[in-house]
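Chemist: Quick one: sequence plus predicted model below, questions after.
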Amino acid sequence: MVFVVLLLLLLLQMGCTPDYNCTGDDPVQIPHEWYQPSEIIIGGIVSHIYFLLTEVYFLRHPSEEEINVKMMVPQFYQHILAMVFAIHEINNNPNILPNITLGFYIYDNYYDARMTYRTTLDLLFKSHQFYPNYKCGSKTHLMGVIGGLSSDTSSQMADVLGLYKIPQFSYGSFQPAVNGQIGFPSFYRMVPNEALQYQGIVQLLLHFKWKWVGLMSIDDDGGEHFLQTIEPMLSRNGICSAFTNKAPINMRIFEMNEMSEYIMDSIPVFRDSKANAVVIYGETANIRWLAAIILGIKESLQHNEKTSFGKVWITTAQIDFALYTMQKAWDMQMFHGAISFTIPAKQLPGFQKYLQTVNPTQTKGNGFIKDFWEQAFDCFISNPNMPADETCTCEERLEHLPGQFFQLKLTGHSYSIYNAVYAVAHTIHIRHSSNHRKMDDGSKLTPWKVGPWQLHSLLRNNPFNNSIGDEVMLNQHGEFAAGFDITNTVTFPNNSYVRVRVGRLDPQALPGKMLTINEERLKWHRDLSEVPPLSLCNDQCYPGYSRKKKEGEKFCCYDCSPCPEERISNQEDLDYCIKCQEDHFPNPHKDHCIPKIQRYLSFEDPLGITLASSSLLFSLITSLVLSIFIKLQDTPIVRANNRNLTYLLLISLLLCFLCALLFIGQPSNVTCFLRQTAFGIIFSIAVSCVLAKTVTVVVVFMASKPGNIFQKWVGKRLAHSVVLCCSLVQVGICAIWLGSSPPFPDFNMYSVTEEIIAECNEGSVTMFYSVLGYMGFLATVSFIVAFLARKLPDSFNEAKFITFSMLVFCSVWVSFVPTYLCTKGKYMVAVEIFSILSSGAGLLCCIFAPKCYIIVFRPGLNKREQLIRRKY
């Protein structure tokens, strides 16, 4: 029999002494120490099935005798013993129910809905049939029911009991919405809310980073509700279900073909899946199905290179690792390392000692112990037809049974039954204390009467302490207000096991900290190659890579692609690579960001030193040339082509070379404000001087012809006017630039990946190129005019030198634009400085080098007579 205890409370009149009670078809004799003359009796229903999973792996057809055998899950017998122990404690405690003794009835519904409804109706309307030897024709009052373990049994009972407002206490963990249990105001659950358990499952998977998990449930409404609830929760947290296995419910041994088909179909699903974590929901029957599947897997692996099979089984609170006695040869090592959510249970002083006193000789009023003892110890009681070695000695002890058949340690379900008994007792105690019996004629007591519906107001939000001081409270929803324990199954060579508490699921904890787990205490399956194991669809994407979805597969299955430029992934399994902050850049492996170094063309930089030295050198040369020209200002070469323009041109070139120094060093408001405008204006003056010189040559030549209109333009006024007008246009452009959008210091985060470039933001790029464009326009005009005037017959003609100088000047600045746009960082500044120095040097060399050569090295040629002779 599979025990699913449902206990019933009845109120009797004083003086009635029942001799025994019935459990379905079989009488159950209650020992005197369990049952005494009472007013209140607790009774219940026990579920059982005929057969389940006998030698299912070998697939042999059962005999007729096997089909008629009633199979019991011995471990569930503890549920009855916990109930009896609680009643025994209450009956011996005068502080709870003085002058009142508790008793009970136990019924078996055979896992059959019709039987459940029948026995529930019998409790309501045929209770007089419980007492064939009763005295004084008493009336009974049903006070409450404890049961059942499964949601189907509980809901079927609630259909009847809810109509009469009789308190019903379920000790099984299942979703309250299943089968509409939440609609019964008289229904109470002595276990925590299962919705909390779903959250715990998700948090456990996230804790160990298990993203590819299997799901196993019973193929019923409860299992379907579990799958419909948990799968969206998994998806929201980035977890996928690798497979879903639905175990059949209530399958009989004579349905061998169906059992074989299910197991053989399930073997490759569990064996070949990459999911190392499997969540098992439902009832203890799932464990027996799973055990048969694992046995089949191990048999198939014996013929392959892979000889080990280890997974992490995650079980819900409804499941116990309990087998039938015929399965004693099955190795419990297959469940080593399983992680379970369990109902919190405190160990009761004296309970284990009480279990050690249980003996099959206590048959009076206990119709279950004979079947339990024979199946648990594989012997027969008082059967003369059996050999002596198969007869029970009655010296067997429960502590000698392996853990899969019986647990001396109180389980969560047994503790829930224990608390349910105390909940009813304390509620009646409060009701009894508030309604003292009245005296009639000073001598006779009026019997105390209370209806079961009168207990509901005291059951919710009314905490009490059980015998060990543990507080028990049912909240406003009729649920046990507590969390779940996280236990780890540890098996031993003798095929026994213990559940070690390794964590806690606390609903009162802060968000994100509901689950606490001590990994150091965890034991993992011995066949796992890595601990904690991975449970992923594919290998993790390490930092530096991001996940790329595989077409046609679940989102947990993906490829790993390297992060693109300027992006990183610093965690495993990121969906997208992320950009670094503006002041950071990716390292070569693209798994973290490195702070950028601030860069600018400094005077300490080798390139800065070179350019600054070149600027000063050219400035020195220009000053030397200017000093020579000033010293020899009266010589013919110096005086030729307007001596004042020559001085102005040399001063402009000197300032051009010096203004290059403004581009070196950390940008500031002053340097940014002056850089481009000073360079543009000074260079415009220099080019204007060159243009004025060229125009002067042309005008002088034209004016030498009699009657030419250019004779009135000959003189210094023309040259000065050209310089002034051309320079004022550039000054106007720069004024507009500085007035509308002036340059300012800025940090460029993007042009160079590894650096922060301290630079001058030009403010208006249009104005910057306008300055360059106008300067290029002046240079082009100067080049054209000089080119046309290069062959004019004049000893003072500088047009040839100006042509070469403008050719160099234009070449430099034409190549400057693409080069400037292609460079980044400090090299952009270096390119502009180089263009300034090279173009200025071109003007200085092409125009003044020949003159300086004559002045310094050939002074004999620097005479008027020589120049006139050359002219003719």
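Modeler: Nice, I can see it. Residues are numbered from 1 along each chain as shown.
Chemist: Please count neighbours and contacts with C-alpha atoms only from this point.
Modeler: Will do.
Chemist: who touches the helix or strand harbouring residue 314?
Modeler: Here residue 314 sits within strand 312-315, counting by DSSP states H and E. Under the criterion Cα atoms under 8 Å, 6 or more residues apart in numbering, residues 276-281, 335, 337-341, 524-525 lie in contact with strand 312-315.
Chemist: Count the neighbours of residue 864 for me.
Modeler: 12 (other Cα atoms under 10 Å).
Chemist: Same question for residue 406.
Modeler: So residue 406, with other Cα under 10 Å, has 21 neighbours.
Chemist: From residue 552, how far out is the residue nearest to it when sequence neighbours are not counted?
Modeler: Closest residue to residue 406 apart from its sequence neighbours, by Cα to Cα, 6 or more residues apart in numbering: residue 75 at 4.2 Å. According to Cα to Cα, to the nearest Å, residue 75 and residue 552 sit 46 Å apart.
Chemist: Please apply the same query to residue 473.
Modeler: 50 Å.
Chemist: this is the other structure I want to compare:
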Amino acid sequence: MEISAIVIGLVLFLSLCELNSALEVSAGLTEEKTGAGVSTGASSMKCKLQGTTRLPVFSMDGDYTIGGVFSIHTYKHTVMHNYITLPEPQKCTGRIDSRQLRFSHAMVFAIEEINNSTELLPGIKLGYQIHDSCGSVPLSVHVTFQLSNSLDPVIYTGDNCSHSRKVMAIVGESSSTRSISMSRIIGSFNIPQVSHFATCACLSDKQQFPSFFRTIPSDQFQADALAKLIKHFGWTWIGAVRSDSDYGNNGMAKFLDAAQKEGICVEYSESLHRTHPSSRIQRVAEVIRRSTAVVIVAFAASTEMRLLLEELSLQPFPRRQWIGSESWVTDPKLLSFSFCVGAIGFGIEQAVIPGLREFLLDLSPSKVAASPLLTEFWEDAFSCRLGESEKVDQIFKQGAVIDERLCNGTEDIQTLNNPYTDTSQLRITNMVYKAVYAIAHAIHNAVCQDTNSTAQCDKFTRIESKQVLTKLKKVNFSRNGYDVSFDANGDPVARYELVNWQKSESGSIEMVTVGHYDASLPEGREFRINRNLTWLEGSTQVPVSVCSDSCPPGTRKVLQKGKPICCYDCIPCPEGEISNTTDSLDCFPCPKEFWPNAERDTCFLKSVEFLSFDEVLGIILAAISVGGACLAVITAAVFFRYRTSPIVRANNSELSFLLLFSLTLCFLCSLTFIGAPSDWSCMLRHTAFGITFVLCISCVLGKTIVVLMAFRATLPGSNVMKWFGPLQQRMTVVFFTFIQLLICAIWLGLSPPFPMKNMSIYKETIILECALGSAFGFWVVLGYIGLLAVFCFVLAVLARKLPDNFNEAKLITFSMLIFCAVWITFIPAYVSSPGKFTVAVEIFAILASSFGLILCIFAPKCYIILFKPEKNTKKHLMNKN
């Protein structure tokens, strides 16, 4: 319907200056037209406006005229065309919008204030032509064409119709859609248009709308502010409702773009228009009732919002938090819907206009009677009917009651409570006021010369609207404490109040300013709240509107298939990873030496584990080690005390003392395995272990060889013992030990053991241990010990049945048997033991084999020495029975 209306308007535009069929040009002849009695020469031309002239609702002549277009009525009468007769004039229907009427009177007030000013346009009188568009695009286009020309039905010019008398600028319209239609027309004529209520961001496009300005901020700023407001309160799941118009569609599109950048999801987006059938309104209401989103963003005009709220009020309505655009959230007429208490939104800043209220209330009976529009307003406001126009004064003077429905003159507009008289929150009214002053300043700069503190203006200066357009781009002034200027797109600085619908003590709903938004402030500081807010149903708790609850730290979001990004599941972080923020998209691993806590939201330093002297296992092993060393020392002391006794002398006392010394070192070297590993302890523990055990086995091997040689020396003609005397025994021990020393030296020189942090065994624990450096070196050391032990064991087995009352070979056999068994079982235990238990297994093997040697070899001898001295004789030892 709106597109067809625009097409009709464009056709009208093309025909405005078309020469009428009645246009006559004749050389030397004169002719009277339309009863005007005007004669023209042969070179004159006459243009006649097509269609019916639409009279302004308020007008006044002046030196320079400003046009105004307001939607004072809400509907236009639908005209049926029969294409036979001329269409009847367009008529407005519906009730008068008292708020729009206030806007139009604010324009008149501003112009009269300027005409009385000695600073702005002194000596110049501004006129005005204010039209009622009836909220209709066709009528807006019609009056725009008319303002672009003049009210005269016949226009006389010297050359063509394009130089017809026209307004300097136009204030209006109140709707983005109608403003777009108007601007597309007057932009071609360079007539500036300053809107007080058209907020569509599309109007900032100077290529399409080169002459458009506005004193109200663009919806781009409001959309950004609304998205930041919703993000501020943590709402991510919302519903969206908009007017099916340029204002609603473009505003909602801008908001959805801003919301998407903030991570906000929209469950539904519905549109409606006041011309839609009731079934369409009902469908939108049903979508809202069935939805799960608690928060609803409504980017709609107040007319559409009233229709929607009326439909929602017919049935029980679920709890919803309304977020409104400035078009309806500051409209006092909507405060009657109590279920909207708690609604918040951005409104234009309030202002104080001195003298405006008195001007609005200055409606004398004669003024009312002289204006059909004011007459209709008066009758509607007081529910009475004025008499014939010529009798109105008499009726008011006499106060007579001619009829119940006649106004009797006692009506007092000061007692009237409607938007026309309500000046408590002048928001859009101030935008009209500033628009008029902006145009006046542009005209002033075009026709006046400022000298010192005075201005000289020439009212006879002929200026074109293009000059006013150029000056309007540069205006910069303050009025009533408010700055007025335009950027390159014709937009003012965006400033909003955050408005909250709250219940007063009397129970009525009132609009309370709870914060501000200033787009000129730095990023992150534009938005602030300085008062407590009331939420839906008067609650003080911020409502929750999310598709899925927030994922706590320790989890990550996984989107639900086929649903918006705000609908997700919370999955715990995998092992070794954490998330320390709410609604984390990913988990990240802890640093190498850290591990997550049980909640997986914090990384803690891993516990360090090693075989310590402070723990029970370490204390027990250390005590056993020291005990074994003490046992070896005590045994050596006993042997030294009884060194002259036959049993000591018969068992090679020199090797016995060397063996006890090596066993003492074996016991003590196990202490190097306990405690935190260091560079020196790692090298010492393995080399000391290898060398002391080779020394020990070498001594045992020497004793075994001595036993074998001793019995072979008893054979007739044998001189074996001279080849294995004390010197040879010492050399044997030194040789075998030197080989181990050489192996250890090569190991330490090429790839020595070193301390390391083992983090592969336990994920949550760091094992401090000694790395072997070269595993080959370690196993060579161990293998060499094993080789000597096996060799010693074989010799001991061979000598076990040699005749003697005390055969030491048997004892060595048992000791080597234990030694070999311990170290054979050590290998799989060492490889499979985790962490500090690897060290414990190695210590246990050292202690077990050491105790096996000392107990098997020396315990029986000490027993005889201490408890059976009668057996410690040469005769007993030599007894072969």
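Modeler: Alright, I've got the coordinates. Here the structure is a predicted model, which means the values were calculated and not measured.
Chemist: And the TM-score between them?
Modeler: Laid over one another, the chains give 0.78 as their TM-score (TM-score structural alignment, normalised by the length of structure 1), with 789 aligned residues with a Cα RMSD of 4.3 Å.
Chemist: Which of the contacts of strand 312-315 of structure 1 fall in strands?
Modeler: 277-280, 339-341 (DSSP state E).
Chemist: Looking at these, spot the one nearest residue 793 of structure 1.
Modeler: residue 277 (100.7 Å; Cα to Cα).
Chemist: what's whatever residue of structure 1 lines up with residue 299 of structure 2 in contact with, if anything?
Modeler: Residue 299 of structure 2 maps onto residue 281 in structure 1 when the alignment is built from TM-score structural alignment. Contact analysis of residue 281 of structure 1 by Cα under 8 Å, 6+ apart lists 215-218, 223, 226, 315-316, 318-319.
Chemist: Comparing residue 473 and residue 552 of structure 1, which residue is more hemmed in?
Modeler: Per other Cα under 10 Å, whichever of residue 473 of structure 1 and residue 552 has more neighbours is residue 473, with 21 against 7.
Chemist: Could you find the counterpart of the more buried one in structure 2?
Modeler: That one, residue 473 of structure 1, aligns with residue 485 by TM-score structural alignment.
Chemist: Its match and residue 693 of structure 2: what is the separation?
Modeler: 98 Å.
Chemist: Disregarding flanking residues, what is the spatial nearest neighbour of the counterpart of residue 568 of structure 2 in structure 1?
Modeler: Under the alignment by TM-score structural alignment, residue 568 of structure 2 pairs with residue 558 in structure 1. Nearest in space to residue 558 of structure 1, with sequence neighbours left out and distances taken as Cα to Cα, 6+ apart, is residue 549 at 4.5 Å.
Chemist: follow-up on the earlier one: my read: the match of residue 568 of structure 2 touches residue 545, true?
Modeler: No - the criterion here is Cα atoms under 8 Å, and residue 558 of structure 1 misses it with residue 545 at 11.6 Å.
Chemist: Give me the contact list for stretch 787-806 of structure 1.
Modeler: Counting by Cα under 8 Å, 6+ apart, 637, 640-641, 690, 693-694, 697-698, 701, 779-780, 782-784, 786, 842-843, 845-847, 867-868, 870-871 sit against stretch 787-806 of structure 1.
Chemist: So which bits of that stretch are buried?
Modeler: By neighbour count with 16 or more other Cα atoms under 10 Å, stretch 787-806 of structure 1 contains the buried residues 787, 789-790, 792, 794, 796-806.
Chemist: Among the residues you listed, list the two that are farthest apart in space.
Modeler: 794 and 806 (20.1 Å).
Chemist: on that earlier part again, so who does the match of residue 473 of structure 1 touch?
Modeler: Counted by Cα under 8 Å, 6+ apart, residue 485 of structure 2 has contacts 474-477, 492-493.
Chemist: what's the closest of the residues you listed to residue 59 of structure 2?
Modeler: residue 475 (25.8 Å).
Chemist: and the closest one, what does it touch?
Modeler: With Cα under 8 Å, 6+ apart, residue 475 of structure 2 has these contacts: 438, 441-442, 484-486.
Chemist: For residue 213 of structure 2, see how far away it is.
Modeler: Residue 475 of structure 2 is 12 Å from residue 213 of structure 2, by Cα to Cα.
Chemist: Can you check which residues contact both of the two?
Modeler: Listed as contacting both residue 475 of structure 2 and residue 213 by Cα under 8 Å, 6+ apart are residue 486.
Chemist: now, among the contacts of residue 281 of structure 1, which is nearest to residue 390 of structure 1?
Modeler: Once Cα to Cα is applied, the member of the contacts of residue 281 of structure 1 that ends up nearest residue 390 of structure 1 is residue 319, at 31.9 Å.
Chemist: To which residue of structure 2 is that closest one aligned?
Modeler: So, by TM-score structural alignment, residue 319 of structure 1 is matched to residue 328.
Chemist: Its match and residue 300 touch, don't they?
Modeler: Yes - at 6.9 Å, residue 328 of structure 2 and residue 300 qualify as touching, with contact defined as Cα under 8 Å.
Chemist: Tell me which of these two has more neighbours.
Modeler: residue 300 (28 against 23).
Chemist: In contact with residue 125 of structure 2: list those residues for me.
Modeler: 62-64, 115.
Chemist: Show the buried residues in those.
Modeler: Using 16+ other Cα under 10 Å, the buried members of the contacts of residue 125 of structure 2 are 64, 115.
Chemist: With distance to residue 618 of structure 2 added, can I get the contacts of residue 125 of structure 2 in TSV?
Modeler: Below are the contacts of residue 125 of structure 2 laid out as TSV (distance: Cα to Cα, whole Å):
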residue	distance to residue 618 of structure 2
62	108
63	108
64	105
115	103
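Chemist: taking the contacts of residue 125 of structure 2 one by one, which sit in strands?
Modeler: Short answer: these in strands (DSSP E) are residue 64.
Chemist: if we go to structure 1, which of the contacts of residue 125 of structure 2 are intact?
Modeler: Using both residues aligned by TM-score structural alignment, their matches' Cα atoms under 8 Å, structure 1 keeps these contacts from these: 62-64, 115.
Chemist: what's around residue 411 of structure 1, how many residues?
Modeler: With other Cα under 10 Å as criterion, residue 411 of structure 1 counts 22.
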